[in-house]
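> with the input below, show me the fold.
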Amino acid sequence: MAENAGVSDTSDGSFITPNYRRYALGLLTAVYTVNYVDRQILSILLEPIKIELSLSDTQLGLLFTTFGIFYATLGLPIAMLADRTNRRNVITAAMTIFSGMTVACGFVTSFWQLMLARILVGVGEAGSSPPSHSMIADMYEPKSRATALATFSLGVNLGIFAGFIIGGYVVQWYDWRTAFFVVGLPGLVLAVLVRITLREPPRGHSEGRVEDSDKEVAPTIFDVLRFLLAQPSFRHIAAGATLVSFVGYGAVAWLPAFLIRSHGMEVGDIGLALALIIGISGGLGTYGAGLLADRLGQGDVRWYMWVVAIAGFAAFPFGFSVYLVDNLAIALALFVVPAAAGSLYLGPSLAMTQGLAPLKMRAAASALLLFILNIIGLGLGPQAVGIVSDLLEPTYGVESLRYALLVMTPFGLWGAVHFYLAARTLGADLERAQLAPAA
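Predicted coordinates for the structure are as follows:
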C-alpha cells in the first residue's frame, strides 16, 4: 500500500493482536535503548576524551549543549512529518543516521570534528521518539498507556546501563574510540529489523477514533502550539519535566567525572556501579511509576501527576546528600533513590501528553514536550555544570565539580512542584482534548 499522507499498512488495524502489540512495544523499546546508549556513551568517556584532545570542562559541556539544541529543535519538524506520513519509515531513517554518526565519533581527531559528529547524532535521534510515542498510543488504550509508555521509557535505564557497562570496560581494555564503534554498529542492524517487521497502526485505533487520513487537513505547528500551550496542565507538565531533566542530564553526564575526581574510582568500576544503580533502580522506578499511575489513575486521574510529584519531593534530600559525603559507599547508596526517581516522570507525562492531544497532533505533542525539556534539560544541564565547575575551580580545585553538581540539585524540587500543580486541571484538560476535532 502507499505509505504517504499517513496511510497505514493495514487500514482496519486487524494485525494489532496482543502478541503483535507486545512485539512492537519491545522493538520500539529496543530502538529507544540503542538511542540512549548512543546519547549517553559520551558521559563515561569524558575523562579520556578530555585528556587526549586537551579539552576544558566548558568544551565538554558544549558537546552536550550542541547535541541538545539540534535534537530538540529538529524534533518538532520531524514529528510534523511523522504526523503526516509513515512513522515506521521515519524511525528507520532516524536510526540509520544516529547509529552511523555514533560510529563516526570514533574517527575524530579534534574538538570541532567531535562536536559535528555529536550534532549529527542529535539530528538522527530527533526523529526517533515522537513517532514511537504516537504509534504506542495508537496500539494501547488510555487505561494502559502510561504502563506501555513507561515500558518504552525503560530504554533510558537500559541504555544508560548498557552505555556505562560497555563504555566503562571497553575504554579500560581498549580506548574511547573503540567504545563508539561497539555501541554504534548494532543500531544499523536494528534499523533494518524495524523496516522489515514493524507495521504502521491506524491513527486512533486504540480509542476507536480512526479517521479518514485523506479527508482531514493536517494541523500546522502553530495549531499544535496554540492547542497545547492553552492547557494549564500541559504547561506544568512541560515545566516539571524540564526542571527534572535539567538536573538529571547534568548529573548523568558528570557523575563519572565526579566519581573519578572526588572519589578516585576507576572508569570500569564506575561503569559497573552506575549501570547497576541507574539501570536497575531507575528501571524499577520508571516502570513502577507507570504501572502505579495507571492503577491509581482509574479512580482519580490526578494520580498520574501526584505519583511523580511525591517521588520528586521524597528523592530530593537523598540527591542533595550524594555530593555532601566523602565516603564512596555512602554516596553510591544515597544515589539509589534519586536514580529511581530520575526518569519515572516519563511514563505518566508522555501518557498524559498523548491524552491531551488530538489524534493528528500526537507525534508533534510529544516532540513539543521533548523540545521544551531537552532544549533546557539536555541543552543547558550538562553545560551549566561544566561552566560552574570551571568557575569554581580556582577556589575548590578538583572538588569544583562536586559543588557544581550540588547547586543544580534544588531545581528538581522545583520540578516536583509543577507536577503537583499539573494535577489541578488535568481532568478538565483531558476532557477538552477528547472533544476536539481529530486533526
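
> could you use CA atoms for every contact and neighbour count after this?
Fine.

> can you pull up the most central residue in this protein?
Val156 (6.1 Å; CA atoms, centre = their mean).

> ok, residues contacting stretch 255-269?
Identification of contacts with stretch 255-269 by CA atoms under 8 Å, 6 or more residues apart in numbering yields 43-44, 46-47, 165, 168-169, 171-172, 270-271, 326-328, 398-399, 401-402.

> can you check stretch 347-354 too?
Stretch 347-354 has contacts (CA under 8 Å, 6+ apart) with 133-134, 137, 142, 145-151, 153, 234, 237, 241, 286-287, 289-290, 293, 304-305, 308, 362, 365-366, 369, 430.

> repeat that for stretch 43-57.
With CA under 8 Å, 6+ apart as the criterion, stretch 43-57 contacts 60, 109-111, 163-164, 167-168, 171, 176, 252-254, 256-257, 267, 271, 386-387, 389-390.

> list only buried entries from these.
60, 111, 163-164, 167-168, 171, 176, 252-254, 256-257, 267, 271, 386-387, 389-390 (16 or more other CA atoms under 10 Å).

> now show me the structure for the sequence below, then we'll compare the two:
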Amino acid sequence: MNQVHRPPAPTVNWRTHLSLLLLALVYVFSYIDRNVIAILIEPIKREFGASDTAMGLLTGLAFGVLYAVMGIPLGRLADQGFNRRNMVAMACGLWSLATMACGMASQFWQLMIARMTVAIGEAGGMAPSMSMVSDLYPKERRSIAISLFMMGPHIGMILAMALGGWIAQQYGWRATFLFFGIPGLVLATLLWLIVKEPRRGGFDAAPATAAQSSQAAQPLLAQLRGLLGIRAFLLVCLACGLGGIAGYGYGIWGPSFLMRSHNLPLAQAGLLFGLASGLGAASGAIFGGWYCDRLTRRDPRWQLRLPMIGAVLGLPMGFAFLLWPAGNWQLGSLAIPHAMIFAVGFGFFNAWWPPLCYAATSHMMAPNQRALGAAMLNLFLTLFGAGLGPLISGALSDLFVGRFGPGSLRYALLLTLCLLGLTALLLGRAIQSYTHRLDALKAS
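Prediction:
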C-alpha cells in the first residue's frame, strides 16, 4: 500500500504570533468602523431628523444584509485557494475608505450608502481571517487563539465608545469617522507586507479526503445545503443568530440608554459603556478560551457546554444593568451609575459564546471548508444580529414610547435580551450532535 507523503507539520513561532496580532488588530478596527456609529446615534439623529427605527435600519439592517450575504461567496473563494492574506488586506483598505466616506456624507442616503460599502468591505475580512487563524495553530490551542483574535470586538468597543465619544463631543460626529478610517489603511499595508499565507490544514492529523475535496468543488448552493445538513452546525448557527439579536441590540443602543435613562452626556456615556463592556468582555473571552481548551482535553462536549453556560449567566446581568435604579458613584467630576457593575458582568459572560462557537465550527469542518463554515456562521450572526438586533430594538423603542416615554428603550432592550435564553437552549441541544460530527470526521 502506498503511503501518502505529507510535508512536515508547521511550527508555532514568533511569526505565527505576529500574524495573529496583525489579524486581531485588523479585526479591532473592523469592529470600530462597524460600531462607532453606536455612540454617534444621538447627534446623527438630531442633524438628519431621523427616528429610532431609521437609526436602527442604518446601524443594523443596511449593514447586516450586505455583510452576511457577501461573506458567503467570499468565504468560498478563500476555501478554493485564493490568497486569504490578500483578501483580508484588500477588504481592510475598502472598509477603511468607506468609513471615512461616512464622515463626509451630507445627506442621510449618502450616509446609508457609505455604511453599506463598509459592510461590503468587512464581508471579505472575517471568514478568511478565521480560516487563517485555524491554520496558524494546532487544534489543542485553537480555542484560545480564536478567543484572542475575537478580542477585537471588545477592544474595538472600548476605543469606539470612549475615544469616539470624546472626538464626537470635541470635534463633531463626522471627525470620528475620519479619525478611525485612517489606521485601517496602515494595517492593510502592514498585513500585505508582513503576513504570509499559512498552509491549509497543516496542523490537522490527516489531509482532506477525496470525498471532502469533492464536496469543496460542488456548486455553492450544494455546499451550503451540505453544511446546514450538519445538525450540530445548524443548531449553533441558529443559537448565534438569536444571541446576536440580543447582543447587537444591547451594544448599539447601550450608550443611548445611558444618555436617556441615566442622563449622562455623550462622551461620558461612551467612556463608561465602552470601558465596562469592553474590559468585561475582553477578560471573559480570554478566560473562556483558556478554560475551554483545558476542559475539552478531557471532554469535547465542553466546547458547547461552556458557551451555553455563558449565555445563561449573562442574561440576569443584562437585566440588572437595564433595571437597576438611578444612583451614582462619584469619581472626581465623573458620575458612574451603579448599574455599570452589571455591564461588566454581562460583558464577561456574554463573551464566552461567540469565540467558542466559532472554534466549534472550525472543529466541525474539514480544512477546505473552514472559511465557508465561518462565513455561514457569520451570516446568521450578522444578518440576524447586526442586521435585525439594532432595528428590532429601535422599532420596539418607538412602539413603547407612548406607554413608557423616555424609558421605552429600556423595555425594548429587556425584550430582545430574552433571546439569550433560546441561545442557551439551542447550544444544549447541539452537544450530542457535535460529538457525533467529530467522531465522523475522525473516521473519514
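
> quick one: TM-score?
Aligned and superposed, the two chains score 0.93 in TM-score terms (TM-score structural alignment, normalised by the length of structure 1); 425 aligned residues with a CA RMSD of 1.9 Å.

> helices - which of the buried ones among the contacts of stretch 43-57 of structure 1 land there?
In this view, those that belong to helices under DSSP state H are 60, 111, 163-164, 167-168, 171, 176, 252-254, 256-257, 267, 271, 386-387, 389-390.

> now check structure 1 for the residue matching Tyr411 of structure 2.
Per TM-score structural alignment, the equivalent position to Tyr411 of structure 2 in structure 1 is Tyr403.

> now do Met112 of structure 2
Match for Met112 of structure 2 (TM-score structural alignment): Met115.

> can you get me a residue count around that match?
Using other CA atoms under 10 Å, Met115 of structure 1 has 21 other residues around it.

> what strand or helix carries the closest residue to it other than its chain neighbours?
Spatial nearest neighbour of Met115 of structure 1, excluding adjacent residues (CA to CA, 6 or more residues apart in numbering): Leu63 at 5.6 Å. Taking DSSP states H and E as the criterion, Leu63 of structure 1 maps to helix 57-82.

> what's the answer for Ala315 of structure 1, then?
Counting by DSSP H and E, Ala315 of structure 1 is part of helix 303-322.

> have a look at how far, on average, that helix is from structure 2.
Comparing helix 303-322 of structure 1 with its match in structure 2 after superposition yields a mean distance of 1.4 Å (mean CA distance after the TM-score superposition for structure 1).

> and that helix, what other elements does it pack with?
Applying 3 or more CA pairs under 8 Å, 6 or more residues apart in numbering; DSSP states H and E, one finds that helix 303-322 of structure 1 makes contact with helix 282-297, helix 328-342, helix 346-355, helix 410-422.

> in structure 2, what stretch matches it?
Counting by TM-score structural alignment, helix 303-322 of structure 1 sits on residues 302-321 of structure 2.

> report the distance from that stretch to the chain centre.
In terms of CA atoms, centre = their mean, to the nearest Å, the centre of stretch 302-321 of structure 2 is set 17 Å apart from its chain centre.

> test my guess that the residue nearest to Met115 of structure 1 contacts Ala117.
No. Leu63 of structure 1 sits out of contact with Ala117 when judged by CA atoms under 8 Å, with a separation of 9.7 Å.

> circling back to that earlier point, so which of the contacts of stretch 347-354 of structure 1 are in helices?
133-134, 137, 142, 145-151, 153, 234, 237, 241, 286-287, 289-290, 293, 304-305, 308, 362, 365-366, 369, 430.

> could you flag which of these are buried?
Looks like these have 133-134, 137, 142, 145-151, 153, 234, 237, 241, 286-287, 289-290, 293, 304-305, 308, 362, 365-366, 369, 430 buried, using 16+ other CA under 10 Å.

> how far away is the counterpart of Leu185 of structure 2 in structure 1 from Val417 of structure 1?
By TM-score structural alignment, Leu185 of structure 2 lines up with Leu188 in structure 1. Per CA to CA, to the nearest Å, Leu188 of structure 1 is found 41 Å from Val417 of structure 1.

> for Ala364 of structure 1, same thing?
Using CA to CA, Ala364 of structure 1 is found at 26 Å from Val417 of structure 1.

> looking at these two, which is more packed in?
The neighbour comparison of Ala364 of structure 1 against Val417 (other CA under 10 Å) goes to Ala364, with 31 against 19.

> how about the more buried one, nearest residue that isn't a chain neighbour?
Ala79 (4.9 Å).

> what's the one you found aligned with over in structure 2?
Using TM-score structural alignment, Ala79 of structure 1 pairs with Gly75 in structure 2.

> count the neighbours of its match for me.
The burial count for Gly75 of structure 2: 30, using other CA under 10 Å.

> what does the one 4 residues further on give?
Counted with other CA under 10 Å, the neighbours of Asp79 of structure 2 add up to 24.

> tell me which element the match of Met112 of structure 2 is part of?
helix 111-125.

> which position in structure 2 aligns with Asp57 of structure 1?
So, by TM-score structural alignment, Asp57 of structure 1 is matched to Asp52.
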